[in-house]
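Visitor: coordinates for the following, if possible.
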Amino acid sequence: MQDKVRDLRSALKRLKQMEGQYIETDVEVDPMAELAGVYRYVGAGGTVKRPTKEGPAMVFNNVKGHKDARVAIGVLASRKRVAALLDCKPEELGKKLYHSVDNPIAPVEYQGDAPCQQVVHKVEDPDFNLYDLVPAPTNTPDDAGPYITLGMCYATHPDTGVHDVTIHRLCIQGKDELSIFFTPGARHIGAMAERAEELGQKLPISISIGVDPAIEIGSCFEAPTTPLGYDELSVAGALRNEPVELCKCLTVNEMAIANAEYVIEGEVIPNVRVQEDQNSHTGYAMPEFPGYTGPASSQCWLIKVKAVTHRENPIMQTCIGPSEEHVSMAGIPTEASIYGMVEKAMPGRLQNVYCGSAGGGKYMAVLQFKKREASDEGRQRQAALLAFSAFSELKHVFLVDEDVDCFDMNDVLWAMNTRFQGDADIITIPGVRCHPLDPSNDPTCSSSIRDHGIACKTIFDCTVPYDQKERFKRARFMEVDPEHWLS
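Guide: Presented below is the predicted three-dimensional model:
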């Protein structure tokens, strides 16, 4: 029987037991651009510039300038790995997450000395310096600075007392300062910071790094599936069938994930905005999930750090923005949300959903739809409209029949080439708010676009008309077990 996965260390232990899913190196690596550059070739996948591939998770044991720390990257950069770490089949991930939202298990307080507080560094210490304490990589030579890409930000609403955990873009700006980027209107902690600012208050925040993969996946749910007031740590609790354990921070009035590798404690400062590249002056932030390096923001908020705590011999966890890892974290919760919404509206029709690599987990969804009777014709397009209505970041939806593997884009494109006619099966919805990181969503690309971030959403209906299903049956091969011949 396999050991339970409940933190980063147990996750890595499981991956070590899986063929081809884990490698490590003792060769020294520079966290400044080199580390990400190495992993880009090894297994980043996603929308990273080719050549790359889907490969193993990788641990660097010898990180320049950080003798007692290691760095893990690509832990979730494979749907097969995520499924193994969440104890299910790859094609069942979206459905498992959907059911976890409906059966949340709230976090509890850890009893005893929390593992994440084995070593404590407070800002009053004379040698306190984030650059030395946290081996945060700089992904490219153009980055604004070292980025914490997998920090689980946890905060409490100043009015309601509700909690939330989300992942944000965090850049080290000084020995005790971080910048944090809030996408306008897109994350709950941003709303908490805005309310605290209205009240003239600082917002206590903890940033837990190197945690159970269930927490990383669950934290990426968004409204309407998990509205403001829904603590996404409860999703991780449901996935594990036991609560996430939290501990009290040492220097701010907030909780942190008890078994994290690192915890940064701090406060979001009201009425202060930071130029993200104030130290590098490159004009860029970091590589974002669509595959382009995002522009530096002049509207980042400031976190004043009060302490860094960590385990003994900690493992820093990081990811490359455009990698398969982002596809897992953003795409699987979106699959779950779309599946749940359509299932409630028309039970039994939607067989599965895939938010694939080409869309970074956000821009594109493939809906596998089963027309059970003549009156189901047209419902497949209604399902696509439901997906668009709930998820503003979706740009393209592909609709395929139940005999098409929605997780195989070659099969999806086969359906497009044999079951789709451009003059009849494209449905366009122009002038709809989409994602600001898509550079084509801009008036300079089309006169129909009125503002940056607006797009033409498109449905590609690659399903067979119900009354013609007999004409489109795939070649029928004998069902056999090939092991008899291959053993």
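Visitor: from here on, contacts and neighbour counts on C-alpha atoms
Guide: Will do.
Visitor: buried stuff in stretch 363-381?
Guide: Using 16 or more other Cα atoms under 10 Å as the test for burial, stretch 363-381 gives 363-371, 377, 379-381.
Visitor: likewise for stretch 174-188?
Guide: For stretch 174-188, the neighbour count (16+ other Cα under 10 Å) marks 175, 176, 177, 178, 179, 180, 181, 182, 187, 188 as buried.
Visitor: hang on, the earlier thing: of all the buried residues of stretch 363-381, which comes closest to residue 297?
Guide: Using Cα to Cα, residue 363 is the member of the buried residues of stretch 363-381 that lies nearest residue 297, at 22.1 Å.
Visitor: and that closest one, what does it touch?
Guide: For residue 363, the contact set (Cα atoms under 8 Å, 6 or more residues apart in numbering) comprises 355, 393, 394, 395, 396.
Visitor: out of the buried residues of stretch 174-188, which sit inside helices?
Guide: Using DSSP state H, the subset of the buried residues of stretch 174-188 located in helices is residue 188.
Visitor: export the buried residues of stretch 174-188 to JSON lines and tack on distance to residue 137?
Guide: Listed next are the buried residues of stretch 174-188 as JSON lines, based on distance: Cα to Cα, whole Å:
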{"residue": "175", "distance to residue 137": "16"}
{"residue": "176", "distance to residue 137": "17"}
{"residue": "177", "distance to residue 137": "16"}
{"residue": "178", "distance to residue 137": "14"}
{"residue": "179", "distance to residue 137": "15"}
{"residue": "180", "distance to residue 137": "16"}
{"residue": "181", "distance to residue 137": "17"}
{"residue": "182", "distance to residue 137": "21"}
{"residue": "187", "distance to residue 137": "24"}
{"residue": "188", "distance to residue 137": "26"}
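Visitor: here is a second sequence; please produce its structure as well for comparison:
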Amino acid sequence: MAKKNMAEVERNIAVVDLRSALELLESLPGELLSTDVEIDANAEISGVYRHVGAGGACMRPTRKGPAMLFNNVKGFPDFRVAIGLLSTRQRVGYLLGCKPERLGFLLKDAVRNPVPPITVAGADKALCQEVVHLASDPGFDLHTLLPAPTNTPEDAGPYITMGMCYAADPETGECDITIHRLCVQGRDELSMWLTPGRHIEAFRQKAEAAGEPLPISISIGVDPAIEIAACFEPPTTPQGFDELNIAGAIRGRAVELSDCLTIDARAIAHAEIVIEGELLPDLRVREDQNTNTGKAMPEFPGYTGEAKAELPVIKVHAVTHRRNPILQTTIGAGEEHVNMAGIPTEASILDMVERAMPGRLQNVYAHSAGGGKFLAILQFKKSSAADEGRQRQAALLAFASFPELKHVILVDEDVDIFDTDDVLWAMQTRYQGDVSTVFIPGVRCHPLDPSQIPEYSPSILTIGMSCKTIFDCTVPFHLKAQFQRSRFLDVDVGRFLPGWTREGASS
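Guide: A predicted model of the protein is given here:
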């Protein structure tokens, strides 16, 4: 069965929320699987999806595959759980209406053409408030209210992994949306891990210094454009830049927000589930206080993160949701994180390098091996002898545009950056370690890289520092004539194999 073309899909189904996203995927063969078999949210969902479509840095065996919808979650008859919507680049392309190789460019342009969110009112608009549960109710308990999964039997507890955390600067009112690790700690408490430099952490610190709580909403199950936009980081989106502007630009329409019922904050109006709460000042909790495993949950590098000794606490005031809600989750160490984090990384690099040296950087791929954060492949075109060395300048700009980037591999314009075999071919035939490698030791990177510890290297003074490295696999300009790839006859493959194109089978 041939897949529908992108234009046909876009005409028939406009993605405006999670449900329309699932409807779109259901219309595309092989993009969504659904099961009515009962499943336990305690480790089973990830245990299944790891084999179906996790990919990325997830423990082998794994594969890239369809998204999944679990319709029968043990103990939660009114809920369904969705996973893996963004776990292939092709699927992200369908959901955002863009060719997969052009997604970085789509987001780059969206940053430059922001569409601010708007606040709407009325029950017909605030779909996320069709059902309301107040924490003051005697039977309120996050454990029994939401089917928050654990990803492994060692997890510190149930986690909200795809919650869009939205809060405002207590001094300026400027808003930020981002995704954080949220662990259910009690009937009305969540712990929140905020990595250094995140804007909501700056908001929390301001509120705590004033002895005040920080109101925060957590929207779960939203338009995938919001999930992608929420993963932009400084300097592309500096403090005060609301990433919902990017989601609005992607869709060409403003993201709709609704006022929360119990706190002075807003949430995504079309969200499946909203948690309303406050980050409390001067209160900390041990992340694994309920399990004592020393483990948190699987993180994007492929390892289980350590449980943090002291994390801020969100006191939950209410949970609201749509009728028959869908809780969206992610497996952590999979391709879904790669796309959410990596495509904004690509956009940030494309934007900064294009501003500095227009026309030379052809494309960028934030590779799945680095979780979309640690490794970027840059496709660079040298047009004259004067361009020699500019490719390394582009790599330095990449590090500046995304500080958590650890490695950059530079390749020429004839290398397919989305084909790891082709990139490794360039490394084997266009790279000499002693002259093609640039080391930049002692630079801050990301605390989830387990090799970034003083025991690993004398250049690392504290956890989270790294030796950033450039692998220059481009041919020196004066030698380009000696490194031409074999040129084959351009043949119409379809004449011999109906249904095939030069790229492969079309069905």
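Visitor: care to give me the TM-score?
Guide: Here the TM-score for the pair of chains, by TM-score structural alignment, normalised by the length of the first structure, is 0.99; 486 aligned residues with a Cα RMSD of 0.8 Å.
Visitor: related to what we said a few turns ago, mind putting the contacts of residue 363 of the first structure in CSV, secondary structure included?
Guide: Shown next, in CSV, are the contacts of residue 363 of the first structure (DSSP: H, G, I helix; E, B strand; the rest coil):
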residue, secondary structure
355, coil
393, coil
394, coil
395, coil
396, strand
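Visitor: counting neighbours, which of those residues comes out on top?
Guide: The most crowded member of the contacts of residue 363 of the first structure, judged by other Cα atoms under 10 Å, is residue 355 (29 neighbours).
Visitor: can you tell me, leaving aside adjacent residues, what's nearest to the aligned residue in the second structure for it?
Guide: Using TM-score structural alignment, the equivalent of residue 355 of the first structure in the second structure is residue 366. Counting by Cα to Cα, 6 or more residues apart in numbering, residue 366 of the second structure lies nearest to residue 376, which is 4.4 Å off, once chain neighbours are set aside.
Visitor: show me the contacts for the one you found.
Guide: Counted by Cα under 8 Å, 6+ apart, residue 376 of the second structure has contacts 346, 364, 365, 366, 367, 405, 407, 408, 409.
Visitor: and it? What does it align with in the first structure?
Guide: Checking with TM-score structural alignment, residue 376 of the second structure has residue 365 as its match.
Visitor: next one: residue 42 of the second structure
Guide: With TM-score structural alignment defining the correspondence, residue 42 of the second structure maps onto residue 32 in the first structure.
Visitor: and for that match, the neighbour number?
Guide: For residue 32 of the first structure, the neighbour count with other Cα under 10 Å is 19.
Visitor: for residue 234 of the second structure, same thing?
Guide: 16.
Visitor: assess the claim that it and residue 402 are in contact.
Guide: Yes. Using Cα atoms under 8 Å, residue 234 of the second structure is in contact with residue 402, at 7.3 Å.
Visitor: would you mind measuring from the match of residue 355 of the first structure to residue 72 of the second structure?
Guide: 35 Å (Cα to Cα, to the nearest Å).
Visitor: one more: residue 304 of the second structure?
Guide: Distance of residue 304 of the second structure to residue 72 of the second structure, computed by Cα to Cα: 27 Å.
Visitor: do residue 262 of the second structure as well
Guide: Residue 262 of the second structure is 31 Å from residue 72 of the second structure, where distance means Cα to Cα.
Visitor: between these two, tell me which one has more neighbours.
Guide: Comparing residue 262 of the second structure with residue 72 by other Cα under 10 Å, the one with more neighbours is residue 72, at 18 against 15.
Visitor: how about the nearest residue to the aligned partner of the more buried one in the first structure, chain neighbours excluded?
Guide: Per TM-score structural alignment, the equivalent position to residue 72 of the second structure in the first structure is residue 62. Nearest non-adjacent residue to residue 62 of the first structure, counting by Cα to Cα, 6+ apart: residue 28, 4.7 Å away.
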